[in-house]
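J.: Using only what follows, build the 3D model:
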Amino acid sequence: MEPLAAQVFSSFSEISEDDWDSCACPEAQLGGRPLDPFMTYRFLSALESSGSIGPGTGWLPRPLLLRADDVLVAAAPLFIKQHSQGEYIFDHAWADALERAGGQYYPKLQVAVPFTPATGRRLLARPGREAEARAGILAALRTMTEQTELSSAHVTFCTADEAAAGPAHGFLHRLTIQYHWQNRGYAEYDDFLADLSSRKRKALRKERAEAQAFGGEIVTLTGPEIAPEHWQALWQFYQDTGARKWGRPYLTQAFFDNAMAFNPDVLMVLARRNGRWVAGALNFIGREALFGRYWGAIEDHASLHFELCYHRAIDWAIAHGLLRVEAGAQGEHKLARGYLGTEVHSLHYIADPGFRRAVAEYLERERRAVLQEIDELATLSPFRRDQSRA
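T.: Okay, here's the model as predicted:
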């Protein structure tokens, strides 16, 4: 097997879209949607061209390509990070511990989609060369970390198969929790409700009725139905939510100004009252999953958040045959709406041997706690007892 030659670029603009997507979403080149809309060249390059990532943001793009005999085999969305913001797999405690011990945690290497806690392939490969690509990328990350004297390299929200490849290359496997809704072959929303206990079923029907009585209309838009005014409304909602959650929004207005290019990949659920948009949820559509991303509102109405973000997402996923809905990071309130605790994977290479041992011990304890929590959450699910493990 020809050894892989790694090349690191300083911008996504230095790579051709065809090259990147041949590894990032080869399934889309044969027609249809990519598995992961966030891994496409158009999404990552839009983050950069809009100034959402790049100098001054703490996310410096360093996309990685690996070739064999001048043939592109693998790619990874690599960044140099100056902080741990916008990642959603939290390592702030690790940074504090290393720096208290006299070390330096930042900068670090990060393979991720910025500001996007959605599971997907991170060790991208030309079809048929997945094992070779994973090994090559992980080896390159380890070499880069050691040669540049960085503290660590991280691969977040990767697939379970990618996570399984990590330990052979010195990467620690971390397990965390998100809440995902799984489609069990439902033909309509009422089929989903039929799997719930009677009390939970009545509660969700009451919640949906309360939300839909907010005094306006709710519309679901995708593709050519989405107009600039809808993106402008989403920007206002996102700006308000971002300012309250993070101090400042991660995405710039320029990202929203040019977001019409994403219309084929996007599902918007918007609420309008008295002639103006008052709330909305933004989802991205993958081949198998619907990914809930942003929510915001300029008016407060009972249960409207649950209707726009969770119930309408389930409606749409069922109608379009998607396998699951990933509703973003955190939020035990999702459990009552049928989103169950689900394992999320990441990989971490720690350069310092002593610090690596300490992190490994922590992750083993955390892993046991996560698995126990997932089991406990299953007992709290809204599903009937005979359906809770189905």
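
J.: contacts and neighbour counts: CA atoms only from here.
T.: Will do.

J.: Contacts only, for the closest residue to residue 304 other than its chain neighbours.
T.: The shortest distance from residue 304 to any residue other than its chain neighbours is 4.7 Å, reached at residue 211 (C-alpha to C-alpha, 6 or more residues apart in numbering). Taking C-alpha atoms under 8 Å, 6 or more residues apart in numbering, we find residue 211 in contact with 301, 302, 303, 304, 306, 307.

J.: structure for this one too, so we can compare:
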Amino acid sequence: MAEIPAAVWNALAPQHDGLVDNPFLDHRFLLALEQSGSASNRTGWQPQHLLLSDSTGTLVGAMPLYLKSHSQGEYVFDHGWADAFQRAGGEYYPKLQCAVPFTPVTGPRFLAKDDASRTALIRTAETLATRNNISSVHATFVSEAEADLARGSGWLVRHDTQYHWHNDGFSSFEDFLGTLSSRHRKVTRRERRDALEADGLTVKWLTGADLTEAVWDQFFEFYQDTGSRKWGRPYLNRRFFSLLSEAMADRVLLMFAYDGDEPIAGTFSMIGHDRLYGRYWGATRNVPFLHFELCYYQAIDYAIAHKLPVVEAGAQGEHKLARGYAPATTRSVHWIGHPGLRDAVARFVAQERASVAREQEQLERYTPFRHGDPH
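T.: Next up, the predicted model:
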């Protein structure tokens, strides 16, 4: 990313008031991942970004692309495909991954102003894989339009489910609670009360100049605790957060829970043009319902206060449904070079899409909203 002018890269992504709508596609975010060493050759994320220029040499397209030696940090799981191909005598790795590393957030992946340029990027990725005997190319958390475009180019499409909260013009959290059934209103109020009042905790929102190195030290302690319990080693290192804070602190939001002056838990989110993206959580003390308070309810409070239409609460987690977060479809697209593997994967993803659709129909029946209320 350091070899690509930031203004040129960012100009290819959707913008509002001079800022990239989706902060994870901002050149500064991707640069911080690389400069910190979080996304690097050493961690199995070797940058291979594609750039598309017209006949005048003007950059008209770009794709965030990485050569990968594993399938970690993607949140779209293809380990089964890799194992099957290996057992059949094939070499699944290395593969090419078009993504924002460690980030299960939908956004543009084929950065260009028109579909012809996006298609050229798709074809170039295929050519790069074919010429270098690379098994596959994957683009994860693509937009619906990009998924349709890739499907038209012969790529396979996968679906999965996340949970997003939608702001229907609420003026307060109580206004939002009015859309829930009586039982869910009572449960939500009790969870919020038990999370904070029982231990006398307070919550602060921190962004911009609030994000001192001391604050980041504390958050990193939270982040490491959750990472070590979930997957053994956190993907992001301490330097990443400092670099990100230096570059785009106004688009970062930390929410800390304090016992007096001592922070005991915190969340990390990014602020987009029209939504809040919840990413990481951690705590040094186990407090009932504090996870729900910081990750879900405080995020709703922030979105209402700042008139953001959507909160994306990260990957997976059916428990989010009862807290007002509705099912949303995510998409990924896949080019498989080997015909036999492609046929097997094609059958799998077709069955998977049908299963996801049925599951979402079931989940809609268990939303906490009063009958007939929008969400």
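
J.: one step back: drop anything exposed from the contacts of residue 211 of structure 1.
T.: In the contacts of residue 211 of structure 1, burial by neighbour count holds for 301, 303, 304, 306, 307, counting by 16 or more other C-alpha atoms under 10 Å.

J.: From these, pick the one nearest residue 331 of structure 1.
T.: Looking at those and their distance to residue 331 of structure 1, the nearest is residue 306, at 11.7 Å (C-alpha to C-alpha).

J.: Structure 2: which residue goes with that closest one?
T.: Aligned against structure 2 by TM-score structural alignment, residue 306 of structure 1 finds its counterpart in residue 292.

J.: Next up, identify which helix or strand that match is on.
T.: If you go by DSSP states H and E, residue 292 of structure 2 is part of helix 290-292.

J.: Have a look at how far, on average, that helix is from structure 1.
T.: Once superposed with structure 1, the aligned residues differ from helix 290-292 of structure 2 by a mean of 0.7 Å; criterion: mean C-alpha distance after the TM-score superposition for structure 1.

J.: list the buried ones in the helix or strand following that helix?
T.: The element immediately downstream of helix 290-292 of structure 2 (helix or strand, assigned by DSSP H and E) is helix 298-305. Within helix 298-305 of structure 2, the residues scored as buried using 16+ other C-alpha under 10 Å are 298, 299, 300, 301, 302, 303, 304.

J.: Could you measure from the aligned residue in structure 1 for the fifth one over to residue 73 of structure 1?
T.: Taking TM-score structural alignment for the superposition, residue 302 of structure 2 sits opposite residue 316 in structure 1. Computed as C-alpha to C-alpha, to the nearest Å, the residue 316 of structure 1 to residue 73 of structure 1 distance reads 36 Å.

J.: The helix holding residue 292 of structure 2 - contacts with which helices or strands?
T.: When contacts are defined as 3 or more C-alpha pairs under 8 Å, 6 or more residues apart in numbering; DSSP states H and E, helix 290-292 of structure 2 sits against helix 182-196.

J.: All the strands of the stretch 51-200 of structure 1, residue numbers only.
T.: Shown for the stretch 51-200 of structure 1, the strands assigned by DSSP state E, counting those that start in this stretch span residues 59-61, 64-68, 71-76, 78-81, 108-111, 124-125, 152-158, 172-182.

J.: residue range for the third one in structure 2?
T.: So the one you mean is strand 71-76 of structure 1. Alignment of strand 71-76 of structure 1 against structure 2: residues 58-63, by TM-score structural alignment.

J.: Pull the residues that contact the matching stretch.
T.: Stretch 58-63 of structure 2 is contacted by residues 8-9, 12, 49-54, 98, 109-113, 117-118, 121 when judged by C-alpha under 8 Å, 6+ apart.

J.: what do you get if the cut-off is 7 Å, keeping everything else the same?
T.: Residues outside stretch 58-63 of structure 2 that contact it (C-alpha atoms under 7 Å, 6 or more residues apart in numbering): 12, 49-54, 98, 109-112, 117-118.

J.: quick one: the helices in structure 2?
T.: With DSSP state H as the criterion, structure 2 has helices at 6-11, 27-35, 79-87, 115-131, 144-152, 173-177, 182-196, 213-230, 238-248, 290-292, 298-305, 339-364.

J.: Reformat those as CSV; add distance to residue 269 of structure 2.
T.: Rendered in CSV, the data for those read as follows (distance: least, C-alpha to C-alpha, whole Å):
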stretch, distance to residue 269 of structure 2
helix 6-11, 21
helix 27-35, 13
helix 79-87, 28
helix 115-131, 29
helix 144-152, 24
helix 173-177, 19
helix 182-196, 20
helix 213-230, 12
helix 238-248, 12
helix 290-292, 14
helix 298-305, 9
helix 339-364, 26
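
J.: Go through those and name the closest to residue 330 of structure 2.
T.: Closest to residue 330 of structure 2 of the helices of structure 2, according to C-alpha to C-alpha: helix 144-152, at 8.3 Å.

J.: Which strands and helices lie in contact with the closest one?
T.: Using 3 or more C-alpha pairs under 7 Å, 6 or more residues apart in numbering; DSSP states H and E as the contact test, the elements touching helix 144-152 of structure 2 are strand 326-336.

J.: rewinding a little: for the residue nearest to residue 304 of structure 1, what is the corresponding residue in structure 2?
T.: For residue 211 of structure 1, the aligned residue in structure 2 is residue 195 (criterion: TM-score structural alignment).

J.: ditto for residue 376 of structure 1
T.: Taking TM-score structural alignment, residue 376 of structure 1 has residue 362 as its aligned residue in structure 2.

J.: Quick check: its match vs residue 356 of structure 2, distance?
T.: Spatial separation of residue 362 of structure 2 from residue 356 of structure 2 under the definition C-alpha to C-alpha is 10 Å.
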